[in-house]
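# this one's structure only:
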């Protein structure tokens, strides 16, 4: 089982939404998504896990590695809506990683209203990420 992802940049904030199961089989794909994020946008990155069904120990390590990679690029990582089956326990020298109960809470902490300014919005996604009515024309 793998993951699908979508990365959205609005102003100086990135949102990496992940769906599926972040287990050993998905770690490489997640690392690739993080590489995509590092190369695009500036500022903090919120990893939105609203659609994530769960994660393994390897998946949590991948989150820790993502926080390190982003810190090396001068960016921070925050988590929103971690899976209900556990909590995030950073490993070793993981940079501070704020955890928000949901995406709205994470955005509120940045005084950003997600989706409010579509003209300044850029989005990339895996082909398996479902299209919704408001992004079907992209």
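Now that the structure is in, tell me what you want to look at. What you are looking at is a predicted structure, and each value in this text was computed from that prediction instead of being measured. Numbering: from 1, shown residues only.
# use CA for all of it now, contacts and neighbours both
OK.
# Could you pull up the residues touching the most centrally placed residue in the chain?
Residue closest to the average C-alpha location in the chain (CA atoms, centre = their mean): residue 47, at 2.2 Å. Residue 47 makes contact with 15-18, 77-80 under the criterion CA atoms under 8 Å, 6 or more residues apart in numbering.
# Pull out the buried positions in stretch 114-132.
114, 125 (16 or more other CA atoms under 10 Å).
# Other residues contacting it?
Residues from elsewhere that reach stretch 114-132, judged by CA under 8 Å, 6+ apart: 4-11, 107.
# Take the residues you listed and keep only those in helices.
Residues of the contacts of stretch 114-132 located in helices (DSSP state H): residue 107.
# hmm, back to that, looking at the contacts of residue 47, spot the one nearest residue 33.
The nearest member of these to residue 33, counting by CA to CA, is residue 16 at 8.2 Å.
# Okay, one more to line up with it:
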């Protein structure tokens, strides 16, 4: 499955959700999603990995690079629901990467759980719909 993404803006944070697999062939698409998030939101970006089936070292490096890119614009990156292997090991040049157990925990940390739904939302054409 090709990597799919959805970006939702909320009052003071953005949620970038990934589905599929984040491997070397997907890093360009992921980078484009991060650029999309930079242009269309404010505050921290929570990278929701709930539907991510797995990642490679190239995918993990892309996440580290995204953290640097977002930090350069004053927007921290936070992770929610990392894949079971939990092997993301950022290098020393990576900004702090808070990790939340799941998306709801991340939202609670930002007091966004009780807030209304997203203000705007964009996604790739292949974003999976949930029944």
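Cool, the structure landed. Remember, it's a predicted structure, so these values are computed and weren't measured experimentally.
# tm score of chain vs chain?
The TM-score (TM-score structural alignment, normalised by the length of structure 2) is 0.94; 131 aligned residues with a CA RMSD of 1.5 Å.
# quick revisit: any idea which of the contacts of residue 47 of structure 1 is closest to residue 55 of structure 1?
Nearest to residue 55 of structure 1 among these, counting by CA to CA, is residue 18 at 11.1 Å.
# Any figure for the gap between the closest one and residue 67 of structure 1?
Using CA to CA, to the nearest Å, one gets 15 Å for the distance from residue 18 of structure 1 to residue 67 of structure 1.
# for structure 1, what spans make up the helices?
For structure 1, applying DSSP H gives helices covering 27-38, 57-72, 103-108.
# and the last one, how far from structure 2 on average?
Translated: helix 103-108 of structure 1. Helix 103-108 of structure 1 differs from its equivalent in structure 2 by a mean of 0.6 Å after superposition (mean CA distance after the TM-score superposition for structure 1).
# Report all helices and strands that that helix contacts.
On a contact count with 3 or more CA pairs under 8 Å, 6 or more residues apart in numbering; DSSP states H and E, helix 103-108 of structure 1 meets strand 45-55, strand 77-80.
# Adding distance to residue 35 of structure 1, write these out as CSV.
Shown next, in CSV, are those (distance: least, CA to CA, whole Å):
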stretch, distance to residue 35 of structure 1
strand 45-55, 12
strand 77-80, 13
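# Among those, which comes closest to residue 97 of structure 1?
Once these are compared by CA to CA, strand 77-80 is nearest, at 5.2 Å.
# how far does that closest one sit from the chain's center?
7 Å (CA atoms, centre = their mean, to the nearest Å).
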